[in-house]
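Student: Need coordinates for the below:
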Amino acid sequence: MSTLTTSSSALHELLDALGPNAVLIGGDVPARNRNDYSGLKPTEPMAVVRPADTAGVAAAMRICHAHGIPVVPQGGLTGLCGGGRAGPGEVALSLERMVGIEEVDKAAATMTVAAGTPLETIQLAADEAGFFCPLDLGARGSCAIGGNLSTNAGGNRVIRYGMAREMVLGLEAVLADGTVVNSLNKMIKNNAGFDLKHLFIGSEGTLGVITRVVIRLFPKPGSRMVAMCAAPDYATLLTLLDKARSGLGPLLSAFEVMWPDYWGRAVTELRARNPFAGDDTPYKGYVLIEALGTDAEADAPRFQAWLEGLLEDGIVPNAVVAQSLAEEQALWGVRDACGELHQVWPGHVAYDIGLPVADMDRYVGECKARLAREVPGCETVFYGHIGDGNVHIVAYLPGAEQQPKDALDAVVYGLVADYGGTVSAEHGIGTLKRQWLGHARSPEQIDLMRTLKAALDPKGILNPYKVL
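Tutor: Purely as a prediction, here's the structure:
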């Protein structure tokens, strides 16, 4: 049977099983399902399938499995590595209709949600119920929780709450052949055999399609303290990190470092408010510190006293503490200005890497010098969540018709391997980093990944050519 005949037969079965509103073909395929945020060219999937529930996902997978048709799961399509792109001959399995909060269990401090639910919806529902969902990303309004889990998303509060997988107690997933694996566990302690949820968290839809999730909720913070500190060198930043961990303990929720190149652009070209305006000292780093507590009357004075001690001891040369919500937002605005870099560097190339914390500044210096030497005229900025080992790099060659991504990749990822880091800290591998996986994983690890893939998806139809 020809490929065309097979595709036609499969599409007819999908239409019969799910209905015409759930299967979009040809010109009816929406623009949003043709791409993600990777910057690659739009694709042309053979169809977009939009199930309304787990049974619909299972039916779609059974049909596609029987016909050997590749399936690419799609959530909010905010991914940066090409992991949600479905090409010709492939079905895009969109979870956009599978949204909603199914249950908030106050006794268990959990929330059960459909995988297509936007992260911000979950955050608001948790807040309304008197809890806190600490997972937070810039794309919170459009990213879907299923996609967050498929890439094991990080964000700004990893130093306190961990990656996305630490916030999940259970989930439901559909395998390549349509088998539904229901593991909607609500218990923190459950060591009855393998913890199967971890097969699907971080595997980018290559082992199964996440359909429902049990999220662990946390107490709602009763206080928030935010400060910006300047540092004369990286050693001071490391000392400050150590002092924050020991002095603030469980209150410490964010430790965001910005190198001078990033800081300069943020407070000039990107028009973020400079909290150190008037201080012309050439600092070598800046750090935004956030602490979340439960008692505003006790926590704020404690935070203030801790920071004043650092100033008095000469560990920190300059610092600003937010005294209002507007000032908190202004301080975070410097860190979040990275989202506006596209205005001054259209088409820039962004990187998300992980490194041993002690080696970060040495890597930054060497990477910046190598990029300037091997890609003459290249401009770069560096910033990140150093408390959890994550550095973000943005590189741009002004005037270039097309950014020299291959040359940039070779420097950035080549050095990552030299420093024993990872090519992906929180964004996943997708297609853009696939060739560099060996810089972060050993041959034995990659072989084991392939063994798992072959066992769960022997036909190789789930998100093919991604990750491995």
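Student: going forward, measure contacts between C-alpha atoms and count neighbours the same way
Tutor: Noted.
Student: Over to Glu103. Which of the three states is it?
Tutor: What DSSP: H, G, I helix; E, B strand; the rest coil gives for Glu103 is strand.
Student: Another sequence for comparison is provided below:
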Amino acid sequence: MDQTDIQQVSQQDTAQPDVIEALAQVFGPAGILTSPEDCARYASDQSGLHGTPPLAVIRPASVHDVSEAMAICSRYRIGVVPQVGRTGLSGGACSPQGTVVLSTERMTGIIELDRDAMTLTAWAGTPLETVQEAAREAGLDYPVDIGARGSATIGGTIATNAGGIRVLQHGMTRANVLGLEAVLADGAVVSRLSKTVKDNSGFDLKHMFIGSEGTLGIVTRAVLQLRRHVPQSALALFALPDHAAALKCLTAARQRFGSRITAFEGMWPDYWDFVCHKTSLATSRLDGRYGFYLLIEVEAEGPESEAELEAFFADLFEADLAQDGVLAKSISEMRALWQVREAVGEVDDDFGHHINFDIGVSPSALGGFCDAADILLADMPEALGVIKVGHVGDGNVHLLVAHDGSHAAEESIEAAIYGLLRDWDGAVTAEHGIGRIKARWMDHSRSPQELALMRGLKAQMDPQGILNPGALFDQI
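Tutor: Have a look, this model is predicted:
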């Protein structure tokens, strides 16, 4: 630490009581939490990374409140960690020492639903599930869907550009946001809550904030693009010889169903055996063991959709692509099939210490990458087990690697997997974000020129580095 760094730390330490007093005067008891017990609850997210209890938790109730909070923190050079649902898996919502948390949990609710424009405007703190339900009550749908839909919020999904199981049909969050409002590091408000679909009047600034994980601004409101709601779907589970067969099934499914494919999920045999046979997390609906398991869901235009899937299975069987399969005949059977896939969110206790890699590669390279990872990990005594499950259609695999819990094991396994990923021209995170956990691995996915451009944008928009310090960038 050089003399300038020492002076900055000293200034921040001196400023801490002053900033808390200034915030308390503006927000009052309902808008700020300062007790150690309250602050401790906001220190960490679900990533497993342990943050430090913040100096205070600011709970604004309006855009003006967020602006005031940022202006005060900018004046005192105090770091601000944007938060609300704390469901992130990359440590993006964990608070470093000497920072305050700004939670948008009081900024919640649907502001407007425009059926004609097929848009919904919501506060950043609104749970994703609330938005989905409001859209469906209007006969529409907000297609972004993740397992943490009940606690994840619109602001959080925008900040991380959340993906989920319906990316194949509707794209990531970025593709479903029309307008945005955000508060900058100095408290300035950038607001374009537009419902306009075609707008080429200059830079589309909302894209700076989508996926920036709160490092460039704090999202406060958003206009979301809704889709037509198809209330019914048909779901089938296929047993295949290998991942290569899954890619052939994807091509065949696109030819038959087109844009009606809502989910195309893959489960490797190591994952299937773990959740269905080694634990009681899910129940297998298939006899025997197979090389790959595929879950496909399509929009049901009518009762003939189940027959379509049955005919599709017959074609796959005839082509020696599918070896077995089951078609869901009821809502309960659909839930049972989805439970196998969604059990990945419940494996932590049974799988023990592990690293959850959220990896993206070209869909055509996914099978080869996973085979290479298996070979690599088999030669590493630190790796005690691996399970793989993911989104076949978009090349995103969740690779979970068990280890003994030691820091040395984590370091060795991460270096090996991310090194392999760099060779395959992949992404170190596909949908969970970089946060603080993966910041040091960014150069395995991004070129020096790209990183320099990102850092330059960060320095321009947040020259003091107070917005979510430590997230995305290992060093600024």
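Student: in the stretch 151-300 of structure 1, which spans are helices?
Tutor: In the stretch 151-300 of structure 1, the segments counted as helices under DSSP state H, counting those that start in this stretch are 158-161, 197-200, 234-248, 260-267, 296-312.
Student: Could you check which residue of structure 1 pairs with Thr173 of structure 2?
Tutor: In structure 1, Thr173 of structure 2 lines up with Ala164, judged by TM-score structural alignment.
Student: Thought Ser150 was touching its match, still the case?
Tutor: No - with contact defined as CA atoms under 8 Å, Ala164 of structure 1 does not count as touching Ser150 (9.4 Å).
Student: more crowded one of the two?
Tutor: Ser150 (29 against 24; other CA atoms under 10 Å).
Student: Identify the residues contacting the more buried one.
Tutor: Phe200, Ile201, Gly202, Ser203, Glu204, Gly205, Ile210 (CA atoms under 8 Å, 6 or more residues apart in numbering).
Student: Could you find the closest non-adjacent residue to Arg370 of structure 1?
Tutor: Val411 (6.9 Å; CA to CA, 6 or more residues apart in numbering).
Student: How many residues are close by that neighbour?
Tutor: Val411 of structure 1 has 17 neighbouring residues, counting by other CA under 10 Å.
Student: What is the aligned counterpart of it in structure 2?
Tutor: Aligned partner of Val411 of structure 1 by TM-score structural alignment: Ala416.
Student: quick check, its match in a helix?
Tutor: Yes - the assignment for Ala416 of structure 2 is a helix, going by three-state DSSP.
Student: neighbours of the spatially closest residue to Thr99 of structure 2 that is not a sequence neighbour, just the number please.
Tutor: Excluding its sequence neighbours, the residue lying closest to Thr99 of structure 2 (CA to CA, 6+ apart) is Gly79, at 4.6 Å. Residues within reach of Gly79 of structure 2, counting by other CA under 10 Å, total 26.
Student: got a list of what Gly79 of structure 2 touches?
Tutor: The contact partners of Gly79 of structure 2, taken as CA under 8 Å, 6+ apart, are Cys73, Gly98, Thr99, Val100, Gly465, Ile466, Leu467, Asn468, Pro469.
Student: With Ile63 of structure 1 instead?
Tutor: By CA under 8 Å, 6+ apart, the residues touching Ile63 of structure 1 are Ala10, Glu13, Leu14.
Student: What does it correspond to in structure 2?
Tutor: Using TM-score structural alignment, the partner of Ile63 of structure 1 in structure 2 is Ile72.
Student: how much does the host helix or strand of that match stray from structure 1?
Tutor: In the assignment (DSSP states H and E), Ile72 of structure 2 maps to helix 63-76. On superposition with structure 1, the mean distance recorded for helix 63-76 of structure 2 (mean CA distance after the TM-score superposition for structure 1) is 0.5 Å.
Student: Go through that helix and flag the buried ones.
Tutor: By 16 or more other CA atoms under 10 Å, the buried positions in helix 63-76 of structure 2 come out as Val63, Asp65, Val66, Ser67, Glu68, Ala69, Met70, Ala71, Ile72, Cys73, Ser74, Tyr76.
Student: and if you look at stretch 301-321 of structure 2?
Tutor: Buried residues in stretch 301-321 of structure 2 (16+ other CA under 10 Å): Ser305, Glu306, Glu308, Leu309, Glu310, Phe312, Phe313, Leu316, Phe317, Leu321.
Student: Kind regards, and thank you for your time.
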